[in-house]
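Enquirer: just need the structure, nothing else, for what follows:
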Amino acid sequence: MNYEDMPKKDIFCIDMRSYYASAMAVLHGLDVMTTPIAVIGSFEQPGSVVLAASPPMKKRFGIKSGVSRRYEIPKHPDIHLFEPKMNYFIELSMEITKYIANYVPPECIHSYSIDELFVDISKTDNLWGEPEGLARRIQREIYEIFGIPNSVGMGPNMLIAKLALDISAKKTGFAKWTYEDVPTKLWPVRPLSEMWGIGKQMEANLNAMGIQTIGGIANSDPKELEKRFGIMGLQLYNHSWGIDLSELGEPLVKNSALSFGKGQMLMKDFHTRQQIAVPILEMCEDVMRRVREAGYVGRTISLGLSYSRHAMTKGFHRSRTIEVPTNETLVMYRTCLELLDEHFAGEPARQLSVRITNLEPERSIQLDLFDEQKEKREILGHTMDAIRARFGSTSLLRAASFTDAGTALQRGKLVGGHLG
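Expert: A predicted model of the protein is given here:
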């Protein structure tokens, strides 16, 4: 591979280690590196997921972030449990970002998530000296000033910086990769899902082709990958060589299908269709509001449902493509109910998701001579959006949200799905 024309920038990818646990440790005067800490979604729910666990919590008690549940945590005097404080987490993340802006212009910082960000120092190299020295300086000062341990990956583009972080720096604290490191550091990676951007399903598909390592992708025929996976096949091939042409702030995977969706973990088991239909309606309302605000309509509607861990049946994820593209809440809702009626096994539900894909600009929608109320419904939808934008998401709710099965009122008090 000829890298002569490839971007050769100085980009950092910074990850705040066990961020929620580290932030709570700072708030309570604890040392996250020596104290067993877990941040739990809710103390009221025994099955609530562990959002973050400190290194001692993982090593001593085997509690893992995003996997373990509250009931799995042993009662031990050394363990500190906290509920999330999302407003605090967000404010602290913003303060760290503002600090980094002392070294680079704001447009050279991209917040990838609340605990991970990219920094492009290519335009300010001459101000702060050698790039690796600056990376280590920022890393050290984030810990000294804010008390948050962090890892830094460094590379000539966003992708390689991210790979250096995930594959090396999260173990060693700091890692710098170049294009020349790709064959020796990236290609041996297995299983394939260890690489950013490859999920379990894609891993299974590639394994079925006889590809077991990232090097196997790099040495495959790109035309065959494109034939099998479409544009994603070419993305896989380019990424296996460390090639990424995206600019800071753009997604690392370009040309991916645009979609709008929402999911939520129910705080209790929902046993009946009538109960489940209420949060589905609320989620459809939220998704279609965002679709309208973005100026799109869509054709393919999906519903996902996961059952309680005590259920005997696996969940499902099914889609249906409708003839006329839409951004109407009730059209999406009715389609989701059709999917629910066809696939619901009657077991207690605990997690739901809805999504709309196959999108096109709203202006492309055609008039329907047989639906005289369509234009009025579109106006009503945008009017409801405007009211909620001005007075809050719970200022205008459907009657179903005020029943015992409604979740919108409670979730309206949350920030990022958790208590503020």
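
Enquirer: please count neighbours and contacts with C-alpha atoms only from this point.
Expert: OK.

Enquirer: list the helices and strands the longest helix seen in the chain packs on?
Expert: Ranked by residue count and defined by DSSP state H, the top helix of the chain is helix 273-294. If you count contacts as 3 or more Cα pairs under 8 Å, 6 or more residues apart in numbering; DSSP states H and E, helix 273-294 packs onto strand 260-270, helix 329-343, strand 349-361, helix 374-391.

Enquirer: residue 210: how many residues sit nearby?
Expert: 11 (other Cα atoms under 10 Å).

Enquirer: surely it is in a strand?
Expert: No - under DSSP: H, G, I helix; E, B strand; the rest coil, residue 210 falls outside any strand and is assigned coil.

Enquirer: so what touches stretch 271-287?
Expert: For stretch 271-287, contacts defined as Cα atoms under 8 Å, 6 or more residues apart in numbering pick out 260-263, 270, 329-330, 332-333, 336-337, 340-341, 346-349, 352-355, 400-401, 405-408.

Enquirer: what residues of that stretch count as buried?
Expert: Neighbour-count burial for stretch 271-287 flags 275-287 (criterion: 16 or more other Cα atoms under 10 Å).

Enquirer: export those residues as TSV, with columns for distance to residue 41.
Expert: Formatted as TSV, the buried residues of stretch 271-287 follow (distance: Cα to Cα, whole Å):
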residue	distance to residue 41
275	23
276	21
277	24
278	22
279	19
280	21
281	24
282	21
283	20
284	24
285	24
286	22
287	23
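
Enquirer: show me where the stretch 1-150 of the chain has helices.
Expert: With DSSP state H, counting those that start in this stretch as the criterion, the stretch 1-150 of the chain has helices at 19-27, 55-61, 86-100, 125-128, 131-146.

Enquirer: ok, and which of the ones you listed has the densest surroundings?
Expert: Highest mean neighbour count among these (mean count of other Cα atoms under 10 Å): helix 19-27, with a mean of 23.

Enquirer: and for comparison, fold this next one:
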Amino acid sequence: MPNNKTLCVDMKSFYASCSAVMLGLDPMTCYLAVVGNTERQGSVVLAASPKLKKEFGIKTGSRRFEIPNDRRIQVVNPQMATYLRISTEITRLFNRYVPKESIHTYSVDESFLQVDGVESIWGDAETIAWKIKDGIEREFQLPCAVGIGPNMLMSKLCLDLEAKKKGVAEWTYSDVKTKLWKVSPLREMWGIGSRVEKTLNRMGIFNVGQLANYPLELLEKKFGIMGNQLYHHAWGIDFSQPGAPLMQGQISFGKSQILLRDYHDPKEIKRVLLEICEEVARRARQHNKAGRTVSLGIGYSKEEFGGGFHRSKTIESPTNITMDIYETCLELFEKFYEGKTVRQISVSLSNIVEDSEIQLSLFELDRPKRRQLGYVMDQIRHKHGSASLLRAVSYTAAGTAKHRSTLVGGHKA
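Expert: Sure thing, here's the model as predicted:
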């Protein structure tokens, strides 16, 4: 099995810690929450400092109104652009110890590093881990934890289950039976969500050891290829490499948006739908791809007791033209929409092919021009910003693109 020296570095409560340092506070002792919008009581908590989590039970996903009215607690808006700059600088710190190809940025606050080959320069994996941890705390005043393992999976499990308590920890294959197999409930295992956990529980599997000793053929029969992955992960086996793509080839391009308010009027819903189709088409063109299957998802608001629909339609010719995608979405919308209040819209384009050829039609002689127009619009937006060229619907009360162009990662910059 792969027996490398892989580090998983995780920044503790990254957004909250960054905001605390910017305010001159100690991230580990202050009470601070970063929320999407401090003026909205229903706004989501994006990050909470360790003390706030431990003593008040406030965590990521909590709501603004759940934060107690305590004078020690500071509630701040996010500064996404600053967080991203700090994340980039931390990655540059990693690059002092390992080459770029040995760094895999898993998220804005978590990265994998493969340190094989540099141990003769910096010392063993644990020494390098402490150097990185001390360097981040010295230069950025930010706390972090580092898990070490023979592969990405084991380093991540070591981080979540031990290193976050100790600061730095290392797991090897010999630790699988003594440390990994006793993990329960199963949702604490990386890659197992609540739904899969419930299914495994119904099969009589309640800890990772039971999963590892369950017949592989039965897991594959129940979960398909995912069953094979669950089995091998329970043995601590992972063949993925830092920096390698999770999957060869893009299978779809999509965008999902939770609206800032409930939309009652179908005309307003269609305006947002057009904006989302524009973004999906842009993402496809960015990779020089086109697709034949258009999917539309509509989620109703809580006042409608939730629900919604998700439907797809395959068209004759592959496309990345905004209006082609929009017109297909309109067909699905008119057919399946029940007249209820909408709070979420998602659109995706799948059945992907290369956009190197275009099928000509006697009935659509302007199709090549419309396709090229999309690429020209993309170039303008790339050069002058996403708000430099917007459709008229974005300037109506229903439009969201103008507001979202001022955000980074969906939150205040």
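
Enquirer: just tell me which of the helices and strands packed on helix 273-294 of the first structure ends up closest to residue 123 of the first structure.
Expert: The closest of these to residue 123 of the first structure is strand 260-270. By Cα to Cα, the value is 34.9 Å.

Enquirer: equivalent range in the second structure for the closest one?
Expert: Per TM-score structural alignment, the counterpart of strand 260-270 of the first structure in the second structure is residues 253-263.

Enquirer: how long is stretch 390-398 of the first structure end to end?
Expert: 17 Å (Cα to Cα, to the nearest Å).

Enquirer: what sits closest to residue 341 of the second structure if chain neighbours are left out?
Expert: Distances taken as Cα to Cα, 6 or more residues apart in numbering put residue 264 closest to residue 341 of the second structure, at 4.8 Å, once the chain neighbours are dropped.

Enquirer: for residue 392 of the second structure, see how far away the one you found is.
Expert: Applying Cα to Cα to residue 264 of the second structure and residue 392 of the second structure gives a distance of 20 Å.

Enquirer: residue 283 of the second structure and residue 255 touch, don't they?
Expert: No - judged on Cα atoms under 8 Å, residue 283 of the second structure makes no contact with residue 255 at a distance of 9.2 Å.

Enquirer: buried sites along the match of strand 260-270 of the first structure?
Expert: Result for stretch 253-263 of the second structure [16+ other Cα under 10 Å]: buried residues 253, 254, 257, 259, 262, 263.

Enquirer: mean distance between it and the first structure after superposition?
Expert: Compared with the first structure after the fit, stretch 253-263 of the second structure shows a mean deviation of 2.3 Å (mean Cα distance after the TM-score superposition for the first structure).

Enquirer: that stretch: how far from the chain's middle?
Expert: 16 Å (Cα atoms, centre = their mean, to the nearest Å).

Enquirer: quick one: contacts of it?
Expert: Taking Cα under 8 Å, 6+ apart as the rule, stretch 253-263 of the second structure contacts 269, 276, 279-280, 283-284, 301, 341-350.

Enquirer: filter those down to the buried ones.
Expert: Buried, going by 16+ other Cα under 10 Å: 269, 276, 279-280, 283-284, 301, 341-350, out of those.

Enquirer: how far away is residue 241 of the first structure from residue 97 of the first structure?
Expert: To residue 97 of the first structure, residue 241 of the first structure is 31 Å away according to Cα to Cα.

Enquirer: cool, and residue 403 of the first structure?
Expert: 41 Å.

Enquirer: repeat that for residue 295 of the first structure.
Expert: From residue 295 of the first structure to residue 97 of the first structure the distance is 31 Å (Cα to Cα).

Enquirer: in stretch 315-324 of the second structure, what's buried?
Expert: 318, 319, 320, 321, 322.

Enquirer: typo on my end, it should be stretch 35-49 of the second structure
Expert: Across stretch 35-49 of the second structure, burial judged by 16+ other Cα under 10 Å covers 35, 36, 37, 38, 43, 44, 45, 46, 47, 48, 49.

Enquirer: and what of stretch 231-248 of the first structure?
Expert: 232-245, 248.

Enquirer: returning to that earlier point: can you lay out the buried residues of stretch 35-49 of the second structure as JSON lines showing distance to residue 138 of the second structure?
Expert: Below are these laid out as JSON lines (distance: Cα to Cα, whole Å):
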{"residue": "35", "distance to residue 138 of the second structure": "27"}
{"residue": "36", "distance to residue 138 of the second structure": "29"}
{"residue": "37", "distance to residue 138 of the second structure": "31"}
{"residue": "38", "distance to residue 138 of the second structure": "31"}
{"residue": "43", "distance to residue 138 of the second structure": "33"}
{"residue": "44", "distance to residue 138 of the second structure": "31"}
{"residue": "45", "distance to residue 138 of the second structure": "28"}
{"residue": "46", "distance to residue 138 of the second structure": "25"}
{"residue": "47", "distance to residue 138 of the second structure": "22"}
{"residue": "48", "distance to residue 138 of the second structure": "22"}
{"residue": "49", "distance to residue 138 of the second structure": "19"}
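
Enquirer: from those, which ones fall inside strands?
Expert: 35, 45, 46, 47, 48 (DSSP state E).

Enquirer: okay, the residue sitting nearest the centre point of the first structure and residue 250 of the first structure: tell me how far apart.
Expert: Taking Cα atoms, centre = their mean as the criterion, residue 113 is the residue nearest the geometric centre of the first structure, at 7.8 Å. Here the criterion is Cα to Cα. By it, residue 113 of the first structure lies 13 Å from residue 250 of the first structure.

Enquirer: check residue 315 of the first structure too.
Expert: 34 Å.

Enquirer: neighbour-wise, which of these two wins?
Expert: residue 315 (19 against 12).

Enquirer: between the buried residues of stretch 315-324 of the second structure, which is closest to residue 184 of the second structure?
Expert: Using Cα to Cα, those come closest to residue 184 of the second structure at residue 320, 46.0 Å.

Enquirer: how about the closest one, what's its match in the first structure?
Expert: By TM-score structural alignment, residue 320 of the second structure lines up with residue 327.

Enquirer: was I right about that match contacting residue 293?
Expert: No - counting by Cα under 8 Å, residue 327 of the first structure does not reach residue 293; the two are 9.9 Å apart.

Enquirer: what sits against the closest residue to residue 79 of the first structure other than its chain neighbours?
Expert: Of all residues not flanking residue 79 of the first structure in the chain, residue 36 sits nearest, at 5.0 Å (Cα to Cα, 6+ apart). The contact partners of residue 36 of the first structure, taken as Cα under 8 Å, 6+ apart, are 53, 54, 55, 56, 57, 58, 60, 78, 79, 80.
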